[in-house]
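Participant: what would the 3D arrangement of this be:
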Amino acid sequence: MTSPLALTMGDPAGIGPEITVGAWRALRETGPAFVFLGDASCLPDDAPVEIVEDVSGAAACFSRAIPVLQSQLSAPVLPGSPDEANAPAVIDSIARAVGLARAGAVGGVVTNPISKAVLRKAGFPHPGHTEFLGELCGVPGREVMMLASPMLRVVPVTVHVSLREALDTLTGEAIEAAARVTTAALRRDFGLPNPRLAIAGLNPHAGESGLMGREEIEMIAPAIARLKAEGVDVFGPVPPDTMFTPAARARYDAALCMYHDQALIPLKTLDMENGVNVTLGLPIVRTSPDHGTAFDIAGKGVAQADSLIAALRLAGTLAHNRASSIQERPE
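Facilitator: As a prediction, the model looks like this:
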């Protein structure tokens, strides 16, 4: 990559500042380079920092210091004690990063963890990063969340809603839309020419032929049939309790799951350290670490940067693949 990645500030009272430094130390010699969008004062005091006027100076100084596009926080930062007064700066960091990516100034966006509860108190209307990014990119409702690691890729069809709401809003059309976006992203961004999708059932034993629920018969199987008719390599509905064994995972490139925990529990159990949140369906590349703000350990020097490092590396790979895909398109 020639363009750096934009790394957002996240909640400055969480572990974002610590893992930012940890990621820089791990990547300073190999890349991908990134520029931190936030207040340099929230970074640990022993971290070398270089304020840059624009992203063009980030790559040149990355090996010796963390490049920072400076912005000012409204309140002092106390690790572990978030302050909603800093919410506007947190939100602005995300918006600036997306703007830079859409303008082509950075290769992609990597987001440090935010506190949804803190932002909500400040009037933030979105359930999380994913939905906000869809709006910023002008594709609201088309964004799809993937959790990816070297061991497993999962996509929940319904995301940041209660389980009751997930059951009430799940539709065949939503399943089909998520499958199409996932297939396209696996081809373009992950470099898989013939991606295979496994579709999870909703009920125990995938409904057991209707004995434990009819959603598989009436909703999921018809959606799978329509996808197959379009040429999507997809199979299911697969019983959720057996689709994440090593033998089962070898049969697909991504698992499409019906609700949040059905997807995230196996990913985080198998490989949380290397798990990366990827937003599909956007005109930009976006990844994030697969964990939250961890206020309980912030500032204690024990936070591990592994997931952020994985997110930065994957963002670099996806940006490269996407650029190559665009260049290879026929006129």
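Participant: going forward, measure contacts and count neighbours with C-alpha atoms only.
Facilitator: Fine.
Participant: in the helix or strand where residue 327 lies, which residues are buried?
Facilitator: For residue 327, the host element (DSSP states H and E) is helix 306-328. By neighbour count on 16 or more other C-alpha atoms under 10 Å, the buried set for helix 306-328 is 306-322.
Participant: compare with the first, here's sequence two:
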Amino acid sequence: MNTTSSRPLLLTMGDACGIGPEIAVAAWAADRGADLRLVGDAGVFRRALGFMGLDLPVAVLDQCDDVAPPDCLPVWQPSGLPTDLLDQPLGQVSAQAGAAAARCIIAAVHEQQSGRSRALVTAPIHKEALHAGGIDHPGHTELLQALCGDAQGRLPPVRMMLANDELRVVLVTIHVALRQAVDLITTGRVLQTLRITDEALRRAGVAAPRIGVAGLNPHAGEGGLFGDEEIHHIAPAIEQARSLGIDARGPIAPDTVFMRARHAPPAHPGEFDAVVAMTHDQGLIPVKYLGVEQGVNVTLGLPLVRTSPDHGTAFDIAGSGRADPASMAAAIRMARTMSA
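Facilitator: Below is the predicted model:
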């Protein structure tokens, strides 16, 4: 088996009708790391090179860990991709594009599980296209979780972390309605999130992680005046986490915890290494406000490393050559750090 240093990072194509192929080829062209391989349709990647003004040959690899000639875009094209992807209109939902995106993810996960790659970086997919393509999962996170289930069908507990150079946020609940999310905020789920967060930060090189925990309600409930989830669920989870040696603090008013955690030296060193937020929008709005161009989506709790850019398929600019590969480049850097 290849060593960790020689096993490649796999960059999946994403939705062929969006900007995923464009940011993938642009990030590769700027990086040109010997450890990078693109996973997807060679024709789609050739088209993306043209959109981005890049004059590079494409080397189609037989195996994902094969080595391409110098200055050739290294593409591993898994079997089972639709043959008519170039016929699908850019910027529109396509069942073929959704099926192809899923096929690339499934193939890349299999390569990582088989030890032929060391990390997975995924370009954006479109949830509606994924569903139209026959995939009964709402997004990347849930599909990856299903692919990593054990022989008994048990799924690993996973959490979404969104991170940039100034702030890391981990979510207790993700893609559910807000009314449902409140019911999912239990002591067990918050504690599990804290354990997953602490473990992930330690793997990323943070020796003694400091985790700030956001409350759910205004002013973190104000002692039960504005809701009692903090009293009955969040505070007990923090107490149990601290008994396990996890430096978790809170619950802290959600309108201040992100400011306290923001790491912007020298004037403002962050008080926390990560914030655990209760709901999707509560946690992602502050990170995205700091700039999606450097944001990275990381799936924690999987038995593999997966990162992704912090933006969607951007159908409105697909094919225009205006896609910014900065977030993809940041996702590549984080995947390298987490899989070193």
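Participant: which stretches in structure 1 count as strands?
Facilitator: Taking DSSP state E as the test, the strands found in structure 1 are 5-8, 34-38, 49-51, 66-70, 109-110, 144-148, 153-156, 196-200, 233-238, 254-257, 276-280, 286-289.
Participant: center of structure 2, which residue is that?
Facilitator: Nearest to the geometric centre of structure 2 sits residue 297, at 3.0 Å (C-alpha atoms, centre = their mean).
Participant: aligned partner of it in structure 1?
Facilitator: Residue pairing (TM-score structural alignment): residue 297 of structure 2 is matched to residue 277 of structure 1.
Participant: re earlier: how about the strands of structure 1 in TSV, adding distance to residue 92 of structure 1?
Facilitator: Output for the strands of structure 1, formatted as TSV (distance: least, C-alpha to C-alpha, whole Å):
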stretch	distance to residue 92 of structure 1
strand 5-8	9
strand 34-38	9
strand 49-51	18
strand 66-70	12
strand 109-110	13
strand 144-148	22
strand 153-156	27
strand 196-200	36
strand 233-238	39
strand 254-257	32
strand 276-280	19
strand 286-289	16
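Participant: with residue 298 of structure 1 as the reference, name the closest of these.
Facilitator: strand 286-289 (15.6 Å; C-alpha to C-alpha).
Participant: look up the closest residue to residue 316 of structure 2, ignoring the ones flanking it.
Facilitator: residue 91 (6.0 Å; C-alpha to C-alpha, 6 or more residues apart in numbering).
Participant: just give me the match in structure 1 for the one you found.
Facilitator: Matched to structure 1 by TM-score structural alignment, residue 91 of structure 2 sits across from residue 80.
Participant: so what's the residue count around that match?
Facilitator: 19 (other C-alpha atoms under 10 Å).
Participant: which one in structure 2 is aligned with residue 235 of structure 1?
Facilitator: Per TM-score structural alignment, residue 235 of structure 1 is aligned with residue 249.
Participant: surely the residue nearest to the centre of structure 2 touches residue 161?
Facilitator: Yes. Judged on C-alpha atoms under 8 Å, residue 297 of structure 2 makes contact with residue 161 at a distance of 5.8 Å.
Participant: distance-wise, check residue 305 of structure 1 relative to residue 21 of structure 1.
Facilitator: 8 Å (C-alpha to C-alpha, to the nearest Å).
Participant: looking at these two, which one has more neighbours?
Facilitator: Taking neighbours as other C-alpha under 10 Å, residue 305 of structure 1 and residue 21 compare with residue 305 leading, 23 against 20.
Participant: that one pairs with which position in structure 2?
Facilitator: Using TM-score structural alignment, residue 305 of structure 1 lines up with residue 325 in structure 2.
Participant: surely that match meets residue 26?
Facilitator: Yes. Residue 325 of structure 2 is within contact range of residue 26, at 6.2 Å (criterion: C-alpha under 8 Å).
Participant: list the contacts for residue 126 of structure 1?
Facilitator: The neighbours of residue 126 of structure 1, taking C-alpha atoms under 8 Å, 6 or more residues apart in numbering as the test, are 120, 132.
Participant: can you check the one 10 residues further on too?
Facilitator: Applying C-alpha under 8 Å, 6+ apart, one finds that residue 136 of structure 1 lies in contact with 95, 98.
Participant: swap in 10 Å and give it another go.
Facilitator: By C-alpha atoms under 10 Å, 6 or more residues apart in numbering, the contact set of residue 136 of structure 1 is 94, 95, 96, 98, 99, 102, 282.
Participant: disregarding residues adjacent in the polypeptide, which is nearest to the aligned partner of the second one in structure 2?
Facilitator: What it means is residue 95 of structure 1. Alignment note (TM-score structural alignment): residue 95 of structure 1 maps to residue 106 of structure 2. Nearest non-adjacent residue to residue 106 of structure 2, counting by C-alpha to C-alpha, 6+ apart: residue 147, 7.3 Å away.
Participant: fine by me, we can end here.
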